[in-house]
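[1] just need the structure, nothing else, for what follows:
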Amino acid sequence: MGKFMGIFACLLIVCLDMVGGILGIKAEAAQNQEKHLRLWIFECKEPSHDAYVLGLAAATLLGIAHVLANLLGGCSVCTQEEIEKASPTKKLSIACLVFTWIILAGGLSMLVIGIISNHKSRASCGFTHHHFLWIGGILCMVHALFAVAYYVTATSTLD
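    Okay, the predicted model is just below:
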């Protein structure tokens, strides 16, 4: 039963992150469908409601996948002394945990910047902001790799 739940948890985390990544990339495509006028580094563009909704869904799925991976993997906060004495698997688990947090911060930041730029009240001109939703979508997919690696290494140290 434990192995089945572990496989199910890994698949669920990967599916949430992959769907979030796909939605982020689709949001970028929807954003690029809107009218825009570009002059050197300045750009005037209309916000895209579809990009807004898809980006919001991608950010939500990334957050849910991250919370799920942390809850199922177990958040273990260690002191410096415990880290030095820890097994290589435990050290790998901590490294994967740190990388998931870094990727979450980067991916969520990119998605939020893309979401804000597509909000209805943001029809304006300014510096170009390209590919934030696309980068956020790609980081969702990278998050899946490190989240599953964290879950696997964290649960293997418990056995």
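[2] contacts and neighbour counts: CA atoms only from here.
    OK.
[3] ok, Gln80 - how many residues close by?
    Using other Cα atoms under 10 Å, Gln80 has 9 neighbouring residues.
[4] which residues of the chain fall in helices?
    When secondary structure is read from DSSP state H, the chain shows helices at 2-32, 49-73, 80-85, 88-117, 132-158.
[5] mind putting these into JSON lines with distance to Ser124?
    As requested, the helices of the chain are arranged in JSON lines below (distance: least, Cα to Cα, whole Å):
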{"stretch": "helix 2-32", "distance to Ser124": "14"}
{"stretch": "helix 49-73", "distance to Ser124": "15"}
{"stretch": "helix 80-85", "distance to Ser124": "49"}
{"stretch": "helix 88-117", "distance to Ser124": "9"}
{"stretch": "helix 132-158", "distance to Ser124": "17"}
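[6] want to put them side by side, so please do this one too:
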Amino acid sequence: MARNYGFLVCLLIMILDIIAGILGIEAEISQNKVKHLRMWIFECRDPSYQAFKLGLAAIILLLLAHVIAQLLGGCTCVGSKAEFSNSTPNQQLAIGSLIFAWIVLVIAFSMLIIGTMSNSRSRKSCGIAHHRFLSIGGILCFVHGLFAVSYYVSVTAAQREKQRLQPRNPAGGAAGPTNTASV
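    Now for the predicted structure:
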């Protein structure tokens, strides 16, 4: 008897993304607590090790949530535009969610990396002020969670739909073309 763990997987993905988002926002708050000198658009500030740790944890959790969604969701492939238009709505939703999940992942990952690396211990940055990279990356973690869960749900629904539509033979396997040759 196959068990359905879909709800738990969706819950795990959302929890990981929510925690990553909260950590990104907390890293931004921690970054803003360090001393800095500001003149017009230029700013010099000390790095915040706490913001570095929180940002790194947010990056790891974001990547872990994405990997879980991709590995446990499986693969949905479309080779052409015609094949996409002939696919089921669940497959189309899975492909769209996959594309948006990857786009949001790249943007959130980049924002979190930039914010985290600016808080590396080896740097004291002086230059044009750039704020809110960590908080924007954290907010995008929430958006990533929505697309990752949407991908997981739609790809598993498409797989179940595909299994239901395949005719079965009496032996229990999928019926397919048989190649019998007469001698």
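[7] TM-score for this pair?
    Taking TM-score structural alignment, normalised by the length of the first structure as the basis, the two superposed chains have a TM-score of 0.96; 158 aligned residues with a Cα RMSD of 1.0 Å.
[8] returning to that earlier point: how about the helices of the first structure, which one is nearest Ala123 of the first structure?
    Of all these, helix 88-117 sits nearest to Ala123 of the first structure, with 8.0 Å by Cα to Cα.
[9] from the contact counts, what lies against that closest one?
    helix 49-73, helix 132-158 (3 or more Cα pairs under 8 Å, 6 or more residues apart in numbering; DSSP states H and E).
[10] dump those to a markdown table, plus distance to Cys125 of the first structure and mean neighbour count.
    What follows is those, written out as a markdown table (distance: least, Cα to Cα, whole Å; neighbours: other Cα atoms under 10 Å):
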| stretch | distance to Cys125 of the first structure | mean neighbour count |
| --- | --- | --- |
| helix 49-73 | 17 | 22 |
| helix 132-158 | 17 | 23 |
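[11] quick one: Gln80 of the first structure from Ile102 of the first structure, how far?
    Computed as Cα to Cα, to the nearest Å, the Gln80 of the first structure to Ile102 of the first structure distance reads 20 Å.
[12] just give me the residue closest to the centre of the second structure.
    His66 (3.6 Å; Cα atoms, centre = their mean).
[13] how near is it to Phe142 of the second structure?
    Applying Cα to Cα to His66 of the second structure and Phe142 of the second structure gives a distance of 12 Å.
[14] cool, and Ile136 of the second structure?
    Taking Cα to Cα, one finds Ile136 of the second structure at 10 Å from Phe142 of the second structure.
[15] now Ile41 of the second structure
    Distance from Ile41 of the second structure to Phe142 of the second structure, by Cα to Cα: 30 Å.
[16] for Met39 of the second structure, same thing?
    34 Å.
[17] do Val34 of the second structure as well
    The spacing between Val34 of the second structure and Phe142 of the second structure, counted by Cα to Cα, is 26 Å.
[18] what's the burial count for the closest residue to Ile83 of the first structure other than its chain neighbours?
    Leaving aside its chain neighbours, Ile83 of the first structure sits nearest to Lys91 (6.8 Å; criterion: Cα to Cα, 6 or more residues apart in numbering). Using other Cα under 10 Å, Lys91 of the first structure has 17 neighbouring residues.
[19] do the same with Gly74 of the second structure
    By the criterion of other Cα under 10 Å, Gly74 of the second structure has 14 neighbours.
[20] I figured it hits Val155, correct?
    Yes. Between Gly74 of the second structure and Val155 there is a contact under Cα atoms under 8 Å: 7.2 Å.
[21] report the contact partners of the nearest residue to the residue nearest to the centre of the second structure once chain neighbours are set aside.
    Computed as Cα to Cα, 6+ apart, the closest residue to His66 of the second structure that is not its neighbour in sequence is Ala148, at 6.8 Å. Contacts for Ala148 of the second structure (Cα atoms under 8 Å, 6 or more residues apart in numbering) come out as Ile13, His66, Ala69, Ser97, Leu98, Ala101.
[22] do the same with Leu68 of the first structure
    Counted by Cα under 8 Å, 6+ apart, Leu68 of the first structure has contacts Ile13.
[23] alignment lookup: it to the second structure.
    Alignment note (TM-score structural alignment): Leu68 of the first structure maps to Ile68 of the second structure.
[24] its match and Ala27 of the second structure, how far apart?
    24 Å.
[25] Phe147 of the second structure now?
    Distance of Phe147 of the second structure to Ala27 of the second structure, computed by Cα to Cα: 24 Å.
[26] repeat for Ser125 of the second structure
    Counting by Cα to Cα, the gap from Ser125 of the second structure to Ala27 of the second structure is 17 Å.
[27] who has more neighbours out of those two?
    More crowded of Ser125 of the second structure and Ala27, by other Cα under 10 Å: Ala27, with 31 against 16.
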